[in-house]
Structure formats: C-alpha cells, structure tokens
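Participant: From the sequence below, what's the structure:
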Amino acid sequence: MIKKIIAAVVLVSLLTVAIVQAMDKKTEAPETTSQASANNEGLSIGAKAPDFELKTLTGETVKLSDLKGKKVMLNFWATWCPPCKAEMPEMEQFSKQAGDDVVILAVNIDPQLDVQGFVNENKITFPVLLDAEDKVNEAYQVLSIPTTYFINSKGVIKNKFTGSMTLDVMKDFTEKLK
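Facilitator: Modelled structure (predicted):
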C-alpha cells in the first residue's frame, strides 16, 4: 500500500514539473518586440511589402514590385472560406469604381480547388493570383483569411484588415494610401 502511495506521489510530482516547464516555455519573451508582433499579427504596418511573383488564372505573371507607383489592395482568400465568398461581390464592385492608380490582387491559397469555376460563377474581373507553393502566404504571415494588406505607391504596408470587408472599408483604406 505504501509503495502505491509513493508511486502516486512521484507520478504527480513528475506531472507537475512537466506542466510547469511547458508553461515556462510558452511564456518566454521573444527576442524582440517586432518579432512578437510579426509572429502574432503578421507583417506590421510600416514594413516594406515583400516582393513576389505569381501567375494569374490566365497564365500571366504579376510581380508586386512592377506595381510601384500604384496603390495595391492585396487580398488573401480561399474558395472554401465563407467570409471570403461574402466579400468578393463588393471587391468586384470596388474594382470597377477604383481609379487607374489602384490595383486589386486576390491571392488564392487553395489553387488545387476549382478557382476558375469560382471566378466564373462570381464574375470576378480583377486579377486572381495562384499561390501554389504557399510562399506568398508565408511571406505575408497570413494567420486567417480573408486578410487584406493595403500597400502604398512606394511599396509600404499602410494598413491591414482581417475578416470580410465591405465596399466602404475598401474605399476608406485605399483613400488613405499615398
């Protein structure tokens, strides 16, 4: 009986030590504050937008750095995502109203699915880019979709919106870009 009690005490002690050590690892501070915000929130506002090159559904190549001088609304989405589907009609409407100095790029993160069917069904006319290797998604540290980055004409991230956007939000954020 005493052996069972001792074994139980040792087991509980070991379990407690393991839990405490696991909790300590989770609460260790990252090396820098900017690293903490990047890990938790994606790229920070004021950061230079990482350059990338992706193909569109039509096979054309789009390179972000080629768009310098234009305002860019960079949207990350997927065909299976309900909030992404909800914002697409307003993004299409915005693309028709936006001036020549605004470019909408919709980066699809699930190109193995029927993206072309989705685009046809929703009558989307703005460029849909295919992130087949997930490199751009990773570079922009997208944690949830839809996520949209607003990049000014100098290639700097000026704002970020997570979730489904309305037409008014799109207009407001792009008007604030220089």
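Participant: use CA for all of it now, contacts and neighbours both
Facilitator: OK.
Participant: Spell out, range by range, the helices that occur in the protein.
Facilitator: 2-27, 33-41, 82-97, 115-122, 135-139, 167-175 (DSSP state H).
Participant: how much space between residue 160 and residue 9?
Facilitator: 52 Å (C-alpha to C-alpha, to the nearest Å).
Participant: So if I had to pick from these two, which one is more boxed in?
Facilitator: The residue with more neighbours, out of residue 160 and residue 9, is residue 160; 20 against 12, by other C-alpha atoms under 10 Å.
Participant: closest one to residue 146 among the helices of the chain?
Facilitator: Taking C-alpha to C-alpha, helix 82-97 is the member of the helices of the chain nearest to residue 146, at 5.5 Å.
Participant: Not counting that closest one itself, show me its contacts.
Facilitator: With contact meaning C-alpha atoms under 8 Å, 6 or more residues apart in numbering, helix 82-97 is reached by 77-79, 103-104, 122, 124-126, 145-146, 163-167, 170-171.
Participant: Can you tell me which of those residues are classed as buried?
Facilitator: 77-79, 103-104, 124, 126, 145-146, 164-167, 170 (16 or more other C-alpha atoms under 10 Å).
Participant: what's the span of stretch 42-51 from first residue to last?
Facilitator: Start-to-end span of stretch 42-51 (C-alpha to C-alpha) is 15 Å.
Participant: actually stretch 122-141, not the one I typed
Facilitator: End-to-end distance of stretch 122-141 (C-alpha to C-alpha): 27 Å.
Participant: this one next, for a side-by-side:
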Amino acid sequence: MNKKSIGIIILIGVLLAGLYYLTMGKKVEVIPPQDNAVEERNEEDQAASQEKQVFEIEVGKEAPNFTLRNLDGEEISLQDYRGKIVLINFWATWCVYCDIEMPDLQKLDKENEDLVVLAVDVMEDKEAVEKYIKEGGYDFEVVLDEDGAIAKTYLVSGYPASYFVDEEGIFQGSVPGMMTYEQMNQALQHIRENK
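Facilitator: Next up is the predicted model:
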C-alpha cells in the first residue's frame, strides 16, 4: 500500500470511531433539559426561552403535572404515579430512533416494579398509535398529546426524549435522543442512589 491509501484508511477509521462515540459510546448522564429548538431564533428569543425553561421545568422542583387520554380513552395524570419513578418518553410512530428504543422501554418497564414508563405520543392519530403499539406488543402506558402542548411544556425539541420524575413527583432530569437499555438502567440507578 502507498502512503495515500494508508492515510485514507486512517481517516476512515477516525471518522468511524467519532461516529461511534457520538451515537453509542457516550456515557449517558441524567441532565437538565435544554431548549434546542428546531427553528433558529435571535439572541433575545433564546434568552427569553432560557428564562421560561427555568420557570417551567427545573431539576429538583416538582415536574409539571399533566392529564392526557390513553388509548382506552381514560384520563391519565402524571400525579397518578406518585410512589413510583416515572420515565416520561416523548415519541412518534414515524420516528426511527423511537422504534429502536421501544423494546428496551418495554423491557425496563417489565423488570422494575418501582418504575412506570409513560409513553407520550405527540400529535398523531389515535388509530396510527394503536396499530403501532399493538403490532409491537407493547403494554406500557401510552397517552396522546394531541395538540403537542405537553411536549412544549417539557421543552421537547426532538424525538425520542426521556424525562425522569422520582417517586415524589420531583423532576430529576432528561436525556435527549435515543437511549440504550444500559443507559436507561444507568439513569434509573442514578435516581435511586440520589434520593
């Protein structure tokens, strides 16, 4: 091999390692949510948004309660789950990373008696959500944020997004993007150890 070929191979290796680090190799920590809105805003809008974030949802403060209907038409409130850790997962049926994450959410929900997975589908038809959940064989609680108001309250900027609330209803932090099963367990253990 000549020097140019070796250089290209090394470059590809570095790029692949960087991609792995960005997607799978990161150690996930439960972190406060950040407002990474899709649309660009000027600096004044960003400052106002940050002030709003601190006011509406803050680690160590009570998580904003909400009431939404589940797939059976029953009203479900976040406060219904006091006494359990709640993983609020904002998602959509068209989201590829949500689809990858769903089996791990199901496994986590089944394996942990002190945890409830509350999957909040954002702005989709009930029929599409029902079909997706049935085909996947998922039986954790699914509620419908039909107008996206709860996702806005929680400053969701992309899917999936997971928010952790402890047994007393206190917001513990969030993880933007898809998590692996191991990362979910790390976040759960972090909450248990920091009561």
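Participant: Let me see the TM-score of these two.
Facilitator: Overlay of the two chains. TM-score (TM-score structural alignment, normalised by the length of the first structure): 0.75; 149 aligned residues with a C-alpha RMSD of 2.2 Å.
Participant: Residue 96 of the second structure corresponds to which position in the first structure?
Facilitator: Here residue 96 of the second structure is matched to residue 82 in the first structure, going by TM-score structural alignment.
Participant: Do a quick rundown of the strands in the second structure.
Facilitator: Taking DSSP state E as the test, the strands found in the second structure are 67-70, 75-77, 85-91, 115-122, 141-145, 161-165, 171-176.
Participant: Check the mean deviation of the fourth one from the first structure.
Facilitator: Put plainly, it is strand 115-122 of the second structure. Per the superposition on the first structure, strand 115-122 of the second structure and its aligned residues are separated by 0.4 Å on average (mean C-alpha distance after the TM-score superposition for the first structure).
Participant: and the angle from that strand to helix 96-111?
Facilitator: Taking axes from the mean of the first three to the mean of the last three C-alpha atoms, to 10 degrees, strand 115-122 of the second structure and helix 96-111 form an angle of 150 degrees between their directions.
Participant: so strand 115-122 of the second structure matches what in the first structure?
Facilitator: Residue span in the first structure matched to strand 115-122 of the second structure, by TM-score structural alignment: 102-109.
Participant: same deal with the last one?
Facilitator: The alignment of strand 171-176 of the second structure onto the first structure (TM-score structural alignment) covers residues 157-162.
Participant: what does the shortest one give?
Facilitator: Using TM-score structural alignment, strand 75-77 of the second structure lines up with residues 61-63 of the first structure.
Participant: so how far is the matching stretch off the chain centroid?
Facilitator: Centre-to-centre, stretch 61-63 of the first structure and its host chain are 18 Å apart (C-alpha atoms, centre = their mean, to the nearest Å).
Participant: again, but for stretch 50-68 of the first structure
Facilitator: 17 Å.
Participant: Please apply the same query to stretch 137-155 of the first structure.
Facilitator: Stretch 137-155 of the first structure sits 5 Å away from the centroid of its parent chain (C-alpha atoms, centre = their mean).
Participant: gap between stretch 179-195 of the second structure and the chain center?
Facilitator: 13 Å.
Participant: What are the buried residues along it?
Facilitator: Buried residues in stretch 179-195 of the second structure (16+ other C-alpha under 10 Å): 179-181, 183-184, 186-188, 191.
Participant: Now distance to residue 77 of the second structure too, for those, in CSV please.
Facilitator: Rendered in CSV, the data for these read as follows (distance: C-alpha to C-alpha, whole Å):
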residue, distance to residue 77 of the second structure
179, 24
180, 27
181, 26
183, 26
184, 23
186, 26
187, 23
188, 21
191, 21
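Participant: Quickly name whichever of these is closest to residue 128 of the second structure.
Facilitator: Closest to residue 128 of the second structure out of those is residue 179 (23.6 Å), distances taken as C-alpha to C-alpha.
Participant: Share the number of residues neighbouring the nearest residue to that closest one once chain neighbours are set aside, please.
Facilitator: Of all residues not flanking residue 179 of the second structure in the chain, residue 101 sits nearest, at 6.6 Å (C-alpha to C-alpha, 6 or more residues apart in numbering). Using other C-alpha under 10 Å, residue 101 of the second structure has 17 neighbouring residues.
Participant: Distance check, residue 169 of the first structure against residue 33 of the first structure.
Facilitator: 29 Å.
Participant: check contacts around residue 110 of the first structure.
Facilitator: Counted by C-alpha under 8 Å, 6+ apart, residue 110 of the first structure has contacts 78-79, 130-132.
Participant: can you redo these as CSV with distance to residue 140 of the first structure?
Facilitator: Formatted as CSV, the contacts of residue 110 of the first structure follow (distance: C-alpha to C-alpha, whole Å):
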residue, distance to residue 140 of the first structure
78, 15
79, 19
130, 15
131, 12
132, 15
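Participant: Which members of the residues you listed are the farthest-apart pair?
Facilitator: Among the contacts of residue 110 of the first structure, 79 and 132 lie farthest apart (C-alpha to C-alpha), at 13.7 Å.
Participant: Let me see the contact set for the most centrally placed residue in the first structure.
Facilitator: In the first structure, the centroid-proximal residue (C-alpha atoms, centre = their mean) is residue 142; its distance is 2.9 Å. With contact taken as C-alpha under 8 Å, 6+ apart, residue 142 of the first structure is in contact with 42, 76.
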